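Trainee: Requesting a structural model of the entry that follows:
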Amino acid sequence: MIGETGPSPVGLDVALVGRRGSFAIEAAFTAPARGVTALFGRSGSGKTSILRAIAGLTRLEGRVRVAGETWQDGALFLPTHRRPLGYVFQEASLFSHLSVDGNLIYGARRSPGGVDAAMRREVIDLLSLERLMPRAIGDLSGGERQRVAIGRAILSRPRLLLMDEPLSGLDHRAKDEILPFIEQLAAGLDLPILYVSHDLAEIERLADRIVVVAEGRVQASGPLNAALTDLGLGLVRDPRAAAVLPARVTGFSEEDGLAELDLGGQRVFVDGSGPEEIGLNRRLRIVASDVSLARAPLAASTILNILRVEILAIEPGGRADLAILLALDGAPDLTFMAKVTRRSAARLQLAPGDRLHAQIKSVSLATSPMPRLR
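Mentor: Model (predicted):
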C-alpha cells in the first residue's frame, strides 16, 4: 500500500473568493490529510473553477494550504509548477510520442528525487499497467489512458491529487473498469484527493466527504452520508437518492452466496465474493425508494433485510411522496432514508419518534471496499 495508515488531520484548507464568468465564487472548506473529498454540483456550478484555483491555474483571492504548507495567502502566490500536486483531467492528455512508461515517469523526472523505482513498480501493479507497457498510446482505450494518466500524476509525488471528472468521457463499461482502481488508489495513497463530479453514484462509491457547490458557492461540507441524508440540502429529492453506511463483513454462506454484515449491531445480507472478505469494512448503499416501512415485521416475506429504526424527520420528497429520515435503533449516527407515498404515511400515521421496521431489498444494497483511513 502506498503510504501508511493513521489519523487524518486537516490536509487541505481552502478559502477563495472572486469572479469567474457570470457568477461569484465563494469557496471555503477543509479536507482531511487522506481519503477522497468530492466537489459535487451540477454542470456549470463552478467545481472546475475552484479546482483550477487550488492548482494555481486560475487566480482568485484567498488562501490555499496543503499539509501545513501555504501555497497562496495574501501577496504570496505559488505558481502551478511550484505546487506539488497531481492533476488528472477529464481527458487523459498523454504524450502520443512517448511510450506508456515514458508518460508514467514524465512528471517524476521533474520532481525532487526523480523517479522512484519502487513506487513506479507499485503504481504499475496497483493500476494493472504491466500489459499496457509495450503498447502505443494511440492503441489504448479511454479507460486505459486514464489509468496511465492517474499513474503519471501519482509518480510525480504530489502532496495533493486533483481529479477533474476523470470518468466523464468514458462509457459505462469503461467506468466500471476503472472505478475499482480509483477505489484501491484512495485506500492506498497517504494524501488528500479532491474529486470533482456531477455524478452522485460515483461519489457515493468513492468519497468519504463531500463539498456541495452551487453557482460558485459552497452550500455544505462534511461527511458524505451527513450530506446525503440532510433533508434541508435537497439531495434526498433526487430520484436515485441513497445513503452510504459503513458495515463489517462477519460471515459468508457458501450455500447461497450471501455475505453477512454487521451494520450498527444489526445484520444485513448482500451478495458476497467469498469467505476471504470476512473482517473487511464495506460501504452499503441503501436507495431510499427501495425502503419500505412497517409497524411490525412481516411473518413471511422474501425480503431478508429488515432493520429496526426510528423516524427522525419527515419532509416532502415530491408531489406524491415524502422523504423520511431514519436512524438505526441503537446507532443513531447511522441514518438513511425511505421514500413513501403520502397516502401510505397517512395510513400508518407516521410521525417523528416512531419506532418501525425498515424492509430493504438485498439487491438495493450495493457494496464496494471502504478504505481503512482511520
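Trainee: rest of the way, CA atoms for contacts and neighbours
Mentor: Fine.
Trainee: Can you show me the helices along this protein?
Mentor: 47-55, 100-104, 106-110, 117-126, 142-155, 172-188, 200-206, 224-228, 342-348 (DSSP state H).
Trainee: what angle sits between the fifth one and helix 172-188?
Mentor: Relative orientation of helix 142-155 with respect to helix 172-188: 20 degrees, computed using axes from the mean of the first three to the mean of the last three C-alpha atoms, to 10 degrees.
Trainee: Tell me what angle helix 142-155 forms with helix 117-126.
Mentor: Using the same axes, to 10 degrees: helix 142-155 against helix 117-126 is 160 degrees.
Trainee: Need the contact partners of helix 142-155.
Mentor: Residues from elsewhere that reach helix 142-155, judged by C-alpha atoms under 8 Å, 6 or more residues apart in numbering: 85-88, 91-94, 100, 103-108, 115-116, 119-120, 123-124, 127, 129, 137, 161, 166, 169-170, 174-175, 177-178, 181.
Trainee: Now a PyMOL select for only the buried ones of those residues.
Mentor: Applying 16 or more other C-alpha atoms under 10 Å to the contacts of helix 142-155, the buried members can be selected in PyMOL as follows:
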select buried, resi 85+86+87+88+91+92+94+100+103+104+105+106+107+108+115+120+123+124+127+129+137+161+166+170+174+175+178+181
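Trainee: Now the second one, please; I'll put the structures next to each other:
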Amino acid sequence: MRDRAPPALGLSARFRGRLGDFRLDVAFEAPDRGVTALFGPSGCGKTSVLRAIAGLERFAEGYFALGGDVWQEGAAFRPVHRRPIGYVFQEASLFPHLDVRANLDYGRRRALRGGARESTRFDDVVDLLGLSRLLARAPGALSGGERQRVALGRALLTQPRLLLMDEPLSALDRLAKEEIIPYLERLRDSLGLPTLYVSHDIGEVERLADHVVLMAAGRVAAAGPLGEIQSRPDLPLARMPEAAVTLAAEVVAHDPDYDLTTLAAHGARLIAPGAFGPPGSRRRVRIAAPDVALVRDPPRASSILNCPAARVIEAAPRGRGMMTVVLALGAEGEGARILARITRRSWDHLGLGPGQPVFAQIKGVALVSPSAPGEEG
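Mentor: Here you go, the predicted structure:
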C-alpha cells in the first residue's frame, strides 16, 4: 500500500492487514468537524478501524493523519497514550469505587498531567451532558443512559482532538437510547470536535451523522456526505426496505391554525405537521423512498401537501417488479436528491427515463434532528 501526504484539513486513514482470519483493507478521508459514521453490518471491520486509529491495533501497512498531524505512517507509529483521543465503548466501564464527579475528573487530571491544554472545561461538560444532579452518585445507582453520558463526559475531559465512539447505544434499550441521543446531538452541534461513530443502526446515523463511511467485508464501499450516500441506488442503503434520504432544511414559517411548518430545502419548499422551531432554524428532515410517488403533471387537487417539481436522475431495479428512482428536486433538477420506490409497470407506463421532468408526491416529511446535516455548531 502506497502512503500519501495527509490533506491540509480533515482526517485520512488507510489500513491493510489481517486480524486472525479477517482481512481489513480500508482507505477513506473525512472532515475535521462533525460526525462521521462508520456504518455497516456486524463483523464488517468498523471496530477494527476505530481500534487502529486509537493505536490499539497495529497494521504494518497503515497510515493515519488528523489535520496534517501524522499518527502512523508505515513503521512510524505513535503509541496509544500519545494520541489525543477520547474513546467511548459499548459499555460505560466506569470505576465502581468512584462517584460520578471523580470518574469525570479522572480523565481530566490524567490528561493535564500529560501536558494537554484544558480546552474543554469540567463545568461545560457537566452542563452539556446534564450531569449536575448525578455528580455525587455511584455508578451502580445510574441508569444505562446515565452511565453512557458519564463515560462520554469522561472521554471529553481527556481534552481529545478526536472522539471515537464504538456503538455507544447498542447496550441500551429503546427508552435509554431516546434519552441519550439528544445529548449526542447537543455535543455534535456545540463542539467543533471531529467524531468517528461506529454503528449498524441506520436510525442513529440519520440523526447524528454528517458524513458516512459505508463498510462491507473489511472494505470501504463508499464514503461521502450522508445524503449523497443515501441516494446512490448502487449502494445497500437505497436497497433497504426503510431507504430514505436526510435533507438539510430551514424553517420558513409555522401555521398555528393547522399546525403545519413550511421548510426550505435545496430545490423545494416542504410542508410538515408540527412546530419545528422559529423561522431561520436549521433542521434535518427525512423523506422515505416508499413515501414518494411520481406523476407527469401537477395534480389539481390532492390531500398530499408536497408535490415539488423534480427531475429523474437515474433508476435501478429492486427485485423483479420494483424500481428505485433517484430524483433531483427543482424544475431543472438543481436541488437535493431524494429517492422514490415505484413499480416497474409505473416506470414504463409513465415513460420515465433520465432527465425526465416529474412531480414528486411526498406523502410524509419527518423531523429527524434539530440541526441540519453538515451544520457546524
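Trainee: I'd like the helices of structure 1 as JSON lines, with distance to V10 of structure 1 appended.
Mentor: Listed next are those as JSON lines, based on distance: least, C-alpha to C-alpha, whole Å:
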{"stretch": "helix 47-55", "distance to V10 of structure 1": "16"}
{"stretch": "helix 100-104", "distance to V10 of structure 1": "29"}
{"stretch": "helix 106-110", "distance to V10 of structure 1": "26"}
{"stretch": "helix 117-126", "distance to V10 of structure 1": "25"}
{"stretch": "helix 142-155", "distance to V10 of structure 1": "20"}
{"stretch": "helix 172-188", "distance to V10 of structure 1": "16"}
{"stretch": "helix 200-206", "distance to V10 of structure 1": "19"}
{"stretch": "helix 224-228", "distance to V10 of structure 1": "16"}
{"stretch": "helix 342-348", "distance to V10 of structure 1": "43"}
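Trainee: Can you check which of those gets nearest to R374 of structure 1?
Mentor: When the helices of structure 1 are compared by C-alpha to C-alpha, helix 172-188 sits nearest R374 of structure 1, at 10.7 Å.
Trainee: quick check: the closest one aligns to which part of structure 2?
Mentor: Aligned by TM-score structural alignment, helix 172-188 of structure 1 falls on residues 174-190 of structure 2.
Trainee: The aligned partner of L352 of structure 2 in structure 1 - how many residues pack around it?
Mentor: Taking TM-score structural alignment, L352 of structure 2 has L350 as its aligned residue in structure 1. The local packing of L350 of structure 1 (other C-alpha atoms under 10 Å) involves 19 other residues.
Trainee: what residues are up against L350 of structure 1?
Mentor: Listed by C-alpha under 8 Å, 6+ apart, L350 of structure 1 has no contact partners.
Trainee: which residues touch the aligned partner of Q159 of structure 2 in structure 1?
Mentor: By TM-score structural alignment, Q159 of structure 2 lines up with R157 in structure 1. Shown in contact with R157 of structure 1 (C-alpha under 8 Å, 6+ apart): 84-86, 108, 111.
Trainee: The match of helix 172-188 of structure 1 vs structure 1 - mean distance after superposition?
Mentor: Its matched residues in structure 1 lie on average 1.1 Å from stretch 174-190 of structure 2 after superposition (mean C-alpha distance after the TM-score superposition for structure 1).
Trainee: just to revisit the earlier point, CSV please, covering the contacts of R157 of structure 1 and showing distance to L233 of structure 1.
Mentor: Output for the contacts of R157 of structure 1, formatted as CSV (distance: C-alpha to C-alpha, whole Å):
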residue, distance to L233 of structure 1
P84, 34
L85, 31
G86, 31
A108, 41
S111, 41
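Trainee: Check these against T250 of structure 1 and report the nearest one.
Mentor: Sorting the contacts of R157 of structure 1 by how near they are to T250 of structure 1, with C-alpha to C-alpha, puts G86 at the top with 37.5 Å.
Trainee: Mind telling me which residue is nearest the centre of structure 2?
Mentor: Centroid check for structure 2 by C-alpha atoms, centre = their mean gives A209 as the closest residue, at 1.5 Å.
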